[in-house]
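> Just the structure for this:
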Amino acid sequence: MTLPTTTRQFSYSKFGSYNNLVLQEVPLAAPKANEVLVKTHAVSLQFRDLMIPQGTYPGFLEKNLVPCSDMAGEVIAVGSDVKQWHVGDRVSPNFMLDKLHEEVSPEILNSALGGAVHGVLTEYRTFPAHSLVKIPAHFSYEEAATLPCAAVTAYNAMLGGFDPIKAGDTILVIGTGGVSIFALQFAVASGATVIAISSSDEKLKVATKLGAKHVINYKTTPNWDEEVLKLTGGVGVDRVLEVSGNSTLARSIGSVRLGGSVDLIGAVGGLTNNPPADFVLLAIFKGIHLRGVYVGSVKQYKDMNKLIEANPEATRPVIDKVFAFEEATAAFACLESQAHVGKVVIKF
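Here you go, the predicted model:
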């Protein structure tokens, strides 16, 4: 086949807002010896994709950045040294292109798509062969595009650390966004009991359908940590998936058992609301583990896919809305509204 020599992509003419995204056609180079050229079929969005143009995401950002980290696509060409991939393979890149295992370095951190290097909101892109993972055979491209950041992060939090969840554990999941929904699904598939909290009864109905045993509306039950303790007989949960950040951290610590874990995922609740000053003392007194989770590795991505393939119905991605490629800014606006459950996807 004749390979494309150009690609249409969105990039930032300047930061400040996702409304500054510009659609352009740019030259496309052929893959180098160790690279794979992939045709994009779908991209999913993360909260990070809103933070970056607003200037609230830490770290170096590529000039004229092509945003987004999560895609699924089809291999259309491979470099001369590539043996593990073939034309027609259905693949997805890891969030950090060079994070193969658990080790981390500044260089590995700076291989994160849609930030320190150009992202995937483009029709075609080359990737290092080592960064790619085969997507589950029973997933559509839209479903597979939700995996690299949200699902791998959830898997790392639930099953990738020093103390993976096990059957019989009780897990508290905050919110019903992409990471939270995947964490709920992976916990249920692992035999754990899930308590889910959200601001919407309609969203909590989805959580219940996915297997949450208990649900709490934090708008009608603002002291939800006290309710969690009641539901657990005063003991607390084994693990909390904390996605909101400073605004909920103190209550998350209050919800966890002695010696339990709080996995710090994001800051959806904002960075300006400081938690009460005594939360550090409470964390020390309870002897809990606070673990920062920054997505995961290629190995974890592959391990996660085994869990997904072994539990095909329980782990099917929840997609709220799908937008056309040309409607990318509308997809960003949908994500910003936080009215969605699960993932927002852009289809090519």
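
> When you work out contacts or count neighbours from here on, use the C-alpha atoms and nothing else.
OK.

> where exactly do the strands run in the stretch 201-348 of the chain?
Assigned strands in the stretch 201-348 of the chain, in chain order: 214-217, 237-242, 256-264, 289-292, 319-324, 343-347 (criterion: DSSP state E, counting those that start in this stretch).

> from the ones you listed, which stretch is densest packed?
Mean neighbour counts were compared across these using mean count of other CA atoms under 10 Å; the top stretch is strand 237-242, at a mean of 27.

> Show which residues not belonging to it make contact with it.
In this structure, residues lying in contact with strand 237-242 by CA atoms under 8 Å, 6 or more residues apart in numbering are 157, 169-174, 180, 183, 228-229, 248-249, 252, 255-257, 260-266.

> Burial check on Leu229, number of neighbours?
Leu229 is surrounded by 17 other residues when neighbours are defined as other CA atoms under 10 Å.

> picking up where we left off before, out of the strands of the stretch 201-348 of the chain, which gets nearest to Lys299?
Within the strands of the stretch 201-348 of the chain, the stretch nearest Lys299 is strand 289-292; the backing value is 18.5 Å (CA to CA).

> returning to what we had before: the contacts of strand 237-242 in helices, which ones?
Using DSSP state H, the members of the contacts of strand 237-242 that fall within helices are 157, 180, 183, 228-229, 248-249, 252, 255.

> if I look at Phe162, how far off is Val87?
Going from Phe162 to Val87 by CA to CA, to the nearest Å gives 38 Å.

> Can you pick out the residue with more neighbours from the two?
Val87 (13 against 7).

> got the contact list for the nearest residue to Phe15 once chain neighbours are set aside?
Residue nearest to Phe15 in three dimensions, not counting chain neighbours: Pro53, with 4.7 Å by CA to CA, 6 or more residues apart in numbering. Applying CA under 8 Å, 6+ apart to Pro53 gives the contacts 15-18.

> So which residues of the stretch 51-200 of the chain form helices?
Read by DSSP state H, counting those that start in this stretch, the stretch 51-200 of the chain holds these helices, from start to end of the chain: 106-109, 141-144, 152-159, 178-189.

> how about JSON lines for the ones you listed, with mean neighbour count added?
Listed next are those as JSON lines, based on neighbours: other CA atoms under 10 Å:
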{"stretch": "helix 106-109", "mean neighbour count": "12"}
{"stretch": "helix 141-144", "mean neighbour count": "24"}
{"stretch": "helix 152-159", "mean neighbour count": "26"}
{"stretch": "helix 178-189", "mean neighbour count": "27"}
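
> can you redo these as CSV with distance to Leu282?
Rendered in CSV, the data for the helices of the stretch 51-200 of the chain read as follows (distance: least, CA to CA, whole Å):
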stretch, distance to Leu282
helix 106-109, 31
helix 141-144, 40
helix 152-159, 22
helix 178-189, 25
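
> Spatially nearest residue to Ala77 (excluding sequence neighbours)?
Once its chain neighbours are removed from consideration, Ala77 has its nearest residue in Leu37; the separation is 5.1 Å (CA to CA, 6+ apart).

> and for comparison, fold this next one:
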Amino acid sequence: MPDMMKQWVVQGTDGAESLHLREVPIPVPGDYEVLVKFHAASLNYRDIMISTGTYVWTAQDGIVPGSDAAGTVQIAGPKVTRFSAGARVSPIFHLTHLYGRFQEHDFASSLGAKHDGVFQEYAVFNEQSCVEIPSHLSFREAATLPCAGVTAWNALYGGPRALKPGETVLTQGSGGVSVFAVQFGKMGGAEVISTTSGSEKAEKLKGLGADNVINYTEDERWGETAKTLSRKGRGADFIIEIGGASTMVQSTQAVAIDGQIAVIGRRAGKGFSDGGDGTHSTSVSTIRRVLVGSRQLHEEMNVAIEVNGLRPVVDERVFGLGELREALRYFETGRHFGKVVVDFE
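All right, here's what the predicted structure looks like:
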């Protein structure tokens, strides 16, 4: 193995210009740790916020960005029992959130904000903070799962009640979480209604199984339309709420009685004060703040993906590790469909 590796860090708040590539020594794992060589990593909207200083939680200056990656265990510490050298793994999003409800102390373990992230060639993790990736997926595909995949899975299967066959799911847009929600919804036997801004993306969503797609730029009352399109007009049992203040009114128009609105991310979370994975009720539905998910949910999702042969949707643009700035700029335009992935080789 080489002695040095490439590593990106965030210094400043100028977006892509805040990203700086440097060379540092490759770390050495301890007794209960594994050294992972990354092969691919994907971007999330939080990476933009961290690089611009607008993230809802404080990120350390000089942090290695990124939370989603897939790689190979190069060295396993002498007391490691979960993995051996050669295992294909991903680190989990919050390194200490292994099961159950999210706790306040788990914030300190978030990759790419409080803890050095994945846009580096190698990293060391405690063995408990990694999961085996689905056997049929490439590293590019598996690198899309830790944040967007687990968030969508949690929204549909990790809350007060899980999605049942025949229920209705409403998704917003064509970003990573929404696309996964379409796939996971259909995998669970649901009726899926999606919104998007253009005909090309609409066709792609239908290709993934969406039963109906609404162009929200042409239909300002798309919430009412979605409810009308749902089975017997009863509304959506699960809504993947991405847009926040700009879309919440329509979501409340679309939701079924006793339905669940899963509030995703900073944009959707603005104005909601729930910490972690809290829920609170309105007169006819539950609004639930979703903050990725535990290792247990991650592993349950991976099993379902493997059994069903599901393949994550990766955007057609390809970037190398040295092109992280370009990848972030492209991601910020919103032209992508599915996940934007960076290849390390």
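
> Now the TM-score, please.
TM-score for the superposed pair, counting by TM-score structural alignment, normalised by the length of structure 2: 0.93. Supporting figures: 336 aligned residues with a CA RMSD of 1.8 Å.

> returning to that earlier point: restricted to buried residues, select the contacts of Pro53 of structure 1 in ChimeraX.
Here is the ChimeraX command that picks out the buried ones among those, judged by 16 or more other CA atoms under 10 Å:
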select :15,17,18
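
> Check the gap between the residue mapped onto Gly159 of structure 2 from structure 1 and Lys302 of structure 1 for me.
When the structures are aligned by TM-score structural alignment, the residue of structure 1 matched to Gly159 of structure 2 is Gly161. With distances taken as CA to CA, Gly161 of structure 1 is found 15 Å from Lys302 of structure 1.

> ok, Thr72 of structure 2 to Ile264 of structure 2 distance?
Here the criterion is CA to CA. By it, Thr72 of structure 2 lies 30 Å from Ile264 of structure 2.

> Looking at the two, which is more packed in?
When neighbours are counted by other CA under 10 Å, Ile264 comes out ahead of the other of Thr72 of structure 2 and Ile264, with 25 against 21.

> Arg289 is in contact with the more buried one, correct?
Yes. Counting by CA atoms under 8 Å, Ile264 of structure 2 sits close enough to Arg289 to count as a contact (6.6 Å).

> For the ones in helices among the contacts of strand 237-242 of structure 1, work out which two are farthest apart.
Taking CA to CA, the two most distant members of those are Ala157 and Leu229; they sit 21.7 Å apart.

> what's Thr329 of structure 1 in contact with, if anything?
Taking CA under 8 Å, 6+ apart, we find Thr329 of structure 1 in contact with 18-19, 21.

> tell me which of these is nearest to Glu313 of structure 1?
Comparing the contacts of Thr329 of structure 1 against Glu313 of structure 1 with CA to CA picks out Tyr18 as the nearest, at 34.4 Å.

> For the counterpart of that closest one in structure 2, which non-adjacent residue is closest in space?
Per TM-score structural alignment, the equivalent position to Tyr18 of structure 1 in structure 2 is Ala16. Spatially, and ignoring its direct neighbours in sequence, Ala16 of structure 2 is nearest to Arg325 (5.0 Å; CA to CA, 6+ apart).

> Give me the distance between the one you found and Val249 of structure 2.
Using CA to CA, which is the criterion applied here, Arg325 of structure 2 is 35 Å from Val249 of structure 2.

> Ala207 of structure 1 -> structure 2?
Taking TM-score structural alignment, the alignment pairs Ala207 of structure 1 with Leu205 from structure 2.

> Tell me the spacing between that match and Gly334 of structure 2.
Counting by CA to CA, the separation of Leu205 of structure 2 from Gly334 of structure 2 is 16 Å.

> Please identify which of these two sits among more neighbours.
When Leu205 of structure 2 and Gly334 are compared for neighbours, Leu205 comes out ahead with 26 against 10, by other CA under 10 Å.

> Quick check, the more buried one in contact with Val213.
Yes. With contacts counted by CA under 8 Å, Leu205 of structure 2 reaches Val213, the gap being 7.5 Å.

> Spell out which residues are contacts of both of the two.
With CA under 8 Å, 6+ apart applied, the overlap between the contact sets of Leu205 of structure 2 and Val213 consists of Ser194.

> re the thing from before, per the alignment, the residue nearest to Phe15 of structure 1 corresponds to what in structure 2?
Structural alignment (TM-score structural alignment) places Pro53 of structure 1 against Ser51 in structure 2.

> distance of that match from Ala190 of structure 2?
The span separating Ser51 of structure 2 from Ala190 of structure 2 equals 37 Å under the rule CA to CA.

> Also Asp116 of structure 2?
38 Å.

> next one: Cys130 of structure 2
Cys130 of structure 2 sits 30 Å away from Ala190 of structure 2, going by CA to CA.

> Equivalent analysis for Ile50 of structure 2, please.
Spatial separation of Ile50 of structure 2 from Ala190 of structure 2 under the definition CA to CA is 35 Å.

> More neighbours: which of those two?
Relative neighbour count places Ile50 above the other of Ile50 of structure 2 and Ala190, with 27 against 23, counting by other CA under 10 Å.

> The more buried one: what's it in contact with?
If a contact means CA under 8 Å, 6+ apart, then Ile50 of structure 2 has 13, 59, 65, 113 as its contacts.

> what's the answer for Asp61 of structure 2, then?
Residues in contact with Asp61 of structure 2 (CA under 8 Å, 6+ apart) are 10-12.

> now, among these, which is nearest to Ala143 of structure 2?
Distance to Ala143 of structure 2 across the contacts of Asp61 of structure 2 (CA to CA) is lowest for Val10, with 20.6 Å.

> The closest one reaches Arg22, doesn't it?
No. Look at Val10 of structure 2 against Arg22 with CA under 8 Å: they stay out of range, at 11.0 Å.

> Between these two, which has more neighbouring residues?
Counting neighbours by other CA under 10 Å for Val10 of structure 2 and for Arg22 shows that Val10 has the greater number, 26 against 11.

> Among the contacts of Pro53 of structure 1, which one lies nearest to Val104 of structure 1?
Lowest distance from Val104 of structure 1 to the contacts of Pro53 of structure 1 (CA to CA) belongs to Phe15, with 28.0 Å.

> How about the secondary structure of that closest one?
Following DSSP: H, G, I helix; E, B strand; the rest coil, we place Phe15 of structure 1 in the coil state.
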